[in-house]
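J.: structure of the sequence below:
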Amino acid sequence: MATSVHLVSKAGVFQEMEARQHRLTADEPENNHGTDKGPAPYELLLASLAACSSATLRMYADRKGWQLGTITADLRFKRDPEGNESIERTISFSETLSEEQMARIRDIIEKTPVTKTLKRGTPIATHFA
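T.: Take a look at the predicted model:
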């Protein structure tokens, strides 16, 4: 589990980040003052949730000897006119699962680490150096 990310921002909204030995970028689309050189921050948030969801389900299924086939995750961030935010997550498998397996999958998906972090509204402490 990554415990830190280092970010350097030199100008505009284009961002370069490092997580362990991996380099990532983030940007905004051109219609939102960016240069579209990378995913937007909310897209990275959704990607984190999708990756954690899929990886957790895969690890669980592998332990149980279940065949999931290809996992597909489609996520959408929504904000209604009142400012209420939500994420819609649709998960599908190329293999057919029994109702018992799907019931367990429905339980496990709500317990994935990133799901739990987002749902509990983890406090953020900000410090300026």
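J.: going forward, measure contacts and count neighbours with C-alpha atoms only.
T.: OK.
J.: list the buried residues in stretch 61-70.
T.: 61, 68 (16 or more other CA atoms under 10 Å).
J.: how far does it sit from its chain's centre?
T.: 21 Å (CA atoms, centre = their mean, to the nearest Å).
J.: list the contacts of Arg58.
T.: By CA atoms under 8 Å, 6 or more residues apart in numbering, the contact list for Arg58 reads Leu68.
J.: which strand or helix spans it?
T.: Here Arg58, judged by DSSP states H and E, is contained in helix 41-64.
J.: for this protein, which segments count as strands?
T.: Per DSSP state E, the chain carries strands over the ranges 6-8, 15-19, 22-26, 71-79, 85-93.
J.: now the other sequence, so there's something to compare against:
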Amino acid sequence: MKQTIQIVSERNRIFRQQVQIEGFEDLYVDVPKAYGGEGSAPDPHDFFDLSLGACKAITAQMYAQRKKWPLEGISVTVNRDDSEEQKGIYRLEVVMTFHGIEDAEQRARLEEISHKCPIHRLMTSATVEVTTRSADVVEA
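T.: As a prediction, this is how the structure comes out:
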């Protein structure tokens, strides 16, 4: 499935970006004030990290639903350590709480299943190819 996401600078010379994805409104990306942004929206790293946490939660929920386990909800905390990012090491710790699941084996299985979410696999085992090119400016 192909999807197009458009990113448009919202304000001249300010880093805040408006994200345009079909069917969604009011999505923005910004840079923290420490880097010259307004800090008015999550930064690109936040979206990277949250995509992992959300995908793991959704994958575990889907599995529990198929198994008819009494999962009432999931809380996920993603802890980022980017202190060595410039050396090529970016660490994410994901802590998951499975509400309504008392059985330790079921909790362990849900954690194991979360490792199979598409974003976890993409981040840890896929080859991602990025092509960047400039486009001509079209005046309206």
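J.: TM between them?
T.: Once superposed, the chains reach a TM-score of 0.87 (TM-score structural alignment, normalised by the length of structure 1), with 129 aligned residues with a CA RMSD of 1.9 Å.
J.: columns distance to Lys119 of structure 1 and mean neighbour count on top of the strands of structure 1, output as a markdown table?
T.: Shown next, in a markdown table, are the strands of structure 1 (distance: least, CA to CA, whole Å; neighbours: other CA atoms under 10 Å):
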| stretch | distance to Lys119 of structure 1 | mean neighbour count |
| --- | --- | --- |
| strand 6-8 | 25 | 12 |
| strand 15-19 | 23 | 15 |
| strand 22-26 | 24 | 14 |
| strand 71-79 | 14 | 13 |
| strand 85-93 | 10 | 12 |
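J.: and His127 of structure 1, what's its match in structure 2?
T.: By TM-score structural alignment, His127 of structure 1 lines up with Arg133 in structure 2.
J.: with distance to Glu100 of structure 1 added, can I get the strands of structure 1 in CSV?
T.: Formatted as CSV, the strands of structure 1 follow (distance: least, CA to CA, whole Å):
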stretch, distance to Glu100 of structure 1
strand 6-8, 43
strand 15-19, 38
strand 22-26, 39
strand 71-79, 18
strand 85-93, 15
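J.: closest to Ser48 of structure 1 out of the ones you listed?
T.: strand 71-79 (10.4 Å; CA to CA).
J.: the closest one: average distance to aligned residues in structure 2?
T.: Mean deviation of strand 71-79 of structure 1 relative to structure 2 after superposition (mean CA distance after the TM-score superposition for structure 1): 1.1 Å.
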